[in-house]
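Novice: here are the coordinates; sequence isn't available:
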């Protein structure tokens, strides 16, 4: 790095400057207004008064430098053409366990490009960043200086490494403060390392995201916010907001500990951050400007009918490529492990759908927005209130956001596009019971399932015939489906968004306040999800999606158990008893017991014989897979017992898509094998 000591040694006062200072100041200004400035008439003023916070012309900067001198410690001209040297000159030691720089060099490059990079090519005037972006850039500017004058590691880089160590080793605050104090004594006297955790957090304040802790009713009736913010008891079930203990006089006393806490992280500010980097900003417009190399294939949600239909209805908002569509995803899990107590929490993630396919589901672009304590059940709509409120505000009013590429502010509108989850969570999000006789969330009550007398569950057996053309031969088949039944019913009509919204608005609560009138007869609505509050809900053609991974895993697990005749096989005595009532397949019906024996279950031609199962398990044991192709499939194969244990979702994924056709070839009849191959190809 060049020696820039002349900036401070050559000027003692306004009237005492050396010839070297004058000459090198002129050279500095020539460089600042040279090629790197892209013919700009104003650059950041480096005087001690402006401190690189205001843009000035060359003449004004000359006057300011003569009057005030250079801003202190400005030895790396990152605001005037030396920003690219930050990463080239900073030689940092690395720790193998984690990325020691924490992405700070990339962040500094983005900061430099946002202020001093490529200028706008049009004639529009650049704008100052909006408040949140300005605070972010101001923090970055203050943290870009070196940790001390003998190193190239920036203050922010050093803080990032130390915070990484704190998180990795779970250090307490006192331990971290002590470590900072020791490091401070080992560094030169003019170092910029914060003295304690308080100063460090204060410096990083602009990087932090908003976070709210919202108290909830213990039964999930309400959130203690808005009109209930000061309430101490739930107005519906009268349960206490705080933990109650019995005092010495026998009276109950509330402590300051809430019964339940909903943790809410607003996601709009996270979306704004995506526009503060030029690379991610370009990604946020890919859905409209990205290149489709296979235009005949749907490679992105924007290629789907639901997206394009919505764009046609709300053309004004769809015209702005920077407006953001988001998806929700959730599922429950036990944060303490499977062997811990029976506790569950439900995180809700927000995914911006503007991003290209290769970036869409990366970890850094999936934002955690809600952490619901316990199973939400019928109160999912209550817990979703803050998220829905934020969506409504972002749709109606928009959010002022700074676009780093154009150097201008714009109003960003955000709206909900769909949700992704398994079938059971589908029912929670849609507020429709999927366990009873109307489980289809598209047709609603227009499609009624049958209840299996022996199995005790509702089944869609023989219902797909309704969706076939009226002249299809299967509709008149009385042998291979429900015996003696000819299907004459037309295809059920799918309910559109306006019809669903009208039905929800027409729900009448029961007198006892539990459920709605007509439940189980006319509808299966269990609660209101909150999504119906969205102004555009009735125009969402596909508001919910079933996750392919869960569907594939469930189908593959049931199919494996049936083929291999394990304890979890769907071909059990109860299924055979129901088959005898519904179908004309006497060769599969249960055989009466002989003397001293139990009922016999004839083997179906879709079940592998025992000797074939042993061959299959040995074949799996001998298979050679590429590294990382599958996890425990080979390891769990036990030829002596004819079982494959420990199969996970990825194992079932590999099995049904790649191994199934070869595994059963020659062991099942040709017509069964063809169906299995078509199923495998469908998932692939």
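Specialist: That came through fine. Just so it is clear, the model here is predicted, and its values are computed rather than measured.

Novice: hey, let's count contacts and neighbours off CA atoms from now on
Specialist: Fine.

Novice: Could I get the full set of strands for the stretch 401-550 of the chain?
Specialist: For the stretch 401-550 of the chain, strands defined by DSSP state E, counting those that start in this stretch occupy the ranges 408-412, 414-421, 450-451, 458-459, 544-546.

Novice: what does the last one contact?
Specialist: When you say that, I think you mean strand 544-546. With contacts defined as CA atoms under 8 Å, 6 or more residues apart in numbering, strand 544-546 is touched by 418-423, 426, 429-430.

Novice: Next: the fourth one.
Specialist: When contacts are defined by CA under 8 Å, 6+ apart, strand 458-459 is touched by residues 435-437, 449-452.

Novice: Take this one as well and set it beside the first:
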């Protein structure tokens, strides 16, 4: 078979191997001797436990080896216990203490981080030198581009051609190294082109370095992971795939799949098959080891949530699907999608939707890093898919369903063996409008809360022309004193119980028979309810989806931003953002509550709004803005806060999500410490501290009940002072955040921060 593959590539097998071996530096006698020296029995790593004499002897053998190979004279070494996972460096006595407390990392059988040469034992994987990296890449490409021998031949030629006479770099290796620097430091294409031109001019005249980013990308594009270009109907009715692949017109609307020019698709879905992404992750020995962190590297059960692996939903997966859970290398994935405009704010109508995946098997410090965020598909614009996103998600769901049922053979480079890999979707992460698109539940109107569903209904206020979610007393304990109050709330006592949350199986029973026709031009005439679930989401095709406690996560990043905008807008009475005004006071009259705040009509038809507890004078507004404008923070901590505050106009402008996050949790409690009545000030500060608490990287499970009661009490106390118009759906959603922490772990692992940063990177490719 290898000879046939080589003949297709146009290179004899022996010649191809010799060609690649030229890239590998010859091993010296010392390295060969080193390989012999380290051949020793390491079975104790996987077969013994702490306290076993063989384990203790093996640990001392490891310490002796690390000290003997300490050519740099270091006093600290990477610690190989399953807690540190070689990521933390300690002195020898600390490492011994760790290895007597926590087990040795069973995936670390090649001690390359402690001086062992790569390739010295049978368990060693990967190579550190440039030649070995290129050989691995070429070997992998030989399999992936077998159908196009000219591509492989061109790459082989570039890997042999020296950058210039007597250069230690080849044309291919130089471009690979330079492009890694470009990507690692987020260098723009324009800047990279300027550097290439300068380097080409500095190098000897006979150099073959490319002088433009475009040509470098064209050279490297053959090494990229494959993708599938699927034509889509312009109005999102269908994908031209499977039985529709040969059609030229949409079977529903009879509109052509092409633009005016034949052969140019009107709309395209770029699908990046996830199987090849998973294979590449496990082909790297370091990444393959990290993907078992959730099993061997995290803290034992101690009642603290640090990672989704500590959560009940993770443990439930182990118990409910034991054949899946017993293989620690099976992946638990998070899916995120949101729209972005890649062509700057000038073309504000264009929207493109990337769909990204992350692996929760990794440590908390790595799983949301850019390196491990996988782009699975790109839904092109110019219009957002909206409710028709199911049409575009179908290829991804088909693959996830197939992989769950059958799995895929993947080579685990860390253990030098083949495994049958089965990934599953742990949850989705999106902002609130996209929540509706993915779940199928409406997020507007009377029943806009997808967790409470019809158990918690909003109330339409005619003066404000909006639905509000007022009176959160049902979320309080049954014997709480606020339930008996009348005047402070709606004028009535409230002893209603907390709305029950439907299980996944109950939700599936509601939606399984909903039939809709996708597409912008098709109308489901009166067949769908105006509230609640309006479609059976494509995610229900996954066999395990109905058993998950939390399927679609509420995005705390956008919730916090909306809460802060409403709060600061009302305090500063910012036009267009304040929740107070004539309409809000008219709402009080309609509800017949807080008569002291009703509109007072003076002579001459002037209307006077009596000051409320949250009303600030002009002097107090200036004091608040001056306090925020004087904030100075370390570089990288946040934006320049002073540039966001207009003291003269007493308002905040241009706030981004992270600005609201920093202001809400750190600076607003300080800025209002002396300008509001004590009762109002305390409740705002408690709200700020609530968000700070749930953002903690480690949360004690015993504190969750008190946090859940705390947010309900805070909202009830805010209802005593702020008008009903203040309490839109975004003010209501925080009551459910603690529930999601309880089931799925810390919120910072399910927030949009990392994905928003990644979309900025994608946007840079287009600008």
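Specialist: On my side now, so go ahead. None of these values were measured; they are calculated from a predicted model.

Novice: Could you quantify their similarity as a TM-score?
Specialist: Between these two chains, after superposing, the TM-score reads 0.74 (TM-score structural alignment, normalised by the length of structure 1); 566 aligned residues with a CA RMSD of 4.1 Å.

Novice: one step back: can you tell me which of the contacts of strand 544-546 of structure 1 is nearest residue 510 of structure 1?
Specialist: Nearest to residue 510 of structure 1 among those is residue 430, at 20.1 Å by CA to CA.

Novice: can you pull the contacts of that closest one?
Specialist: By CA under 8 Å, 6+ apart, the residues touching residue 430 of structure 1 are 441, 529, 544.

Novice: would CSV of those residues with distance to residue 135 of structure 1 and neighbour count be doable?
Specialist: Converted to CSV, the contacts of residue 430 of structure 1 look like this (distance: CA to CA, whole Å; neighbours: other CA atoms under 10 Å):
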residue, distance to residue 135 of structure 1, neighbour count
441, 46, 20
529, 36, 24
544, 37, 21
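
Novice: lining up those residues with structure 2, which overlap?
Specialist: Cross-checking the contacts of residue 430 of structure 1 against structure 2 gives 529, 544 as conserved contacts, using both residues aligned by TM-score structural alignment, their matches' CA atoms under 8 Å.

Novice: Please tabulate the contacts of residue 430 of structure 1 in a markdown table, including the columns distance to residue 511 of structure 1.
Specialist: Formatted as a markdown table, the contacts of residue 430 of structure 1 follow (distance: CA to CA, whole Å):
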| residue | distance to residue 511 of structure 1 |
| --- | --- |
| 441 | 26 |
| 529 | 21 |
| 544 | 31 |
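
Novice: And the contacts of residue 430 of structure 1, which is closest to residue 393 of structure 1?
Specialist: The closest of the contacts of residue 430 of structure 1, once distances to residue 393 of structure 1 are taken by CA to CA, is residue 529, at 17.9 Å.

Novice: Any figure for the gap between the residue mapped onto the closest one from structure 2 and residue 460 of structure 2?
Specialist: Taking TM-score structural alignment, residue 529 of structure 1 has residue 537 as its aligned residue in structure 2. Between residue 537 of structure 2 and residue 460 of structure 2 the computed distance is 28 Å (CA to CA, to the nearest Å).

Novice: before we move on, what about residue 270 of structure 2?
Specialist: Counting by CA to CA - residue 270 of structure 2 and residue 460 of structure 2 are separated by 42 Å.

Novice: Between the two, which has more neighbouring residues?
Specialist: Counted by other CA atoms under 10 Å, residue 270 of structure 2 and residue 460 do not tie: residue 270 has more neighbours, with 19 against 15.

Novice: Which residue in structure 1 aligns with the more buried one?
Specialist: When structure 1 is aligned by TM-score structural alignment, residue 270 of structure 2 is paired with residue 263.

Novice: is it fair to say its match lies in a strand?
Specialist: Yes: secondary structure assignment places residue 263 of structure 1 in a strand (DSSP: H, G, I helix; E, B strand; the rest coil).

Novice: Does it touch residue 210 like I think?
Specialist: No: counting by CA atoms under 8 Å, residue 263 of structure 1 does not reach residue 210; the two are 10.9 Å apart.

Novice: so what corresponds to residue 377 of structure 1 in structure 2?
Specialist: Per TM-score structural alignment, residue 377 of structure 1 is aligned with residue 386.

Novice: Kindly apply the preceding question to residue 646 of structure 1 instead.
Specialist: Aligned partner of residue 646 of structure 1 by TM-score structural alignment: residue 654.

Novice: ok, whatever residue of structure 2 lines up with residue 321 of structure 1 - contacts?
Specialist: Alignment note (TM-score structural alignment): residue 321 of structure 1 maps to residue 328 of structure 2. Applying CA under 8 Å, 6+ apart to residue 328 of structure 2 gives the contacts 292, 294-295.

Novice: gap between residue 328 of structure 2 and residue 315 of structure 2?
Specialist: In this view, residue 328 of structure 2 and residue 315 of structure 2 are 12 Å apart by CA to CA.

Novice: Brilliant, that's me finished.
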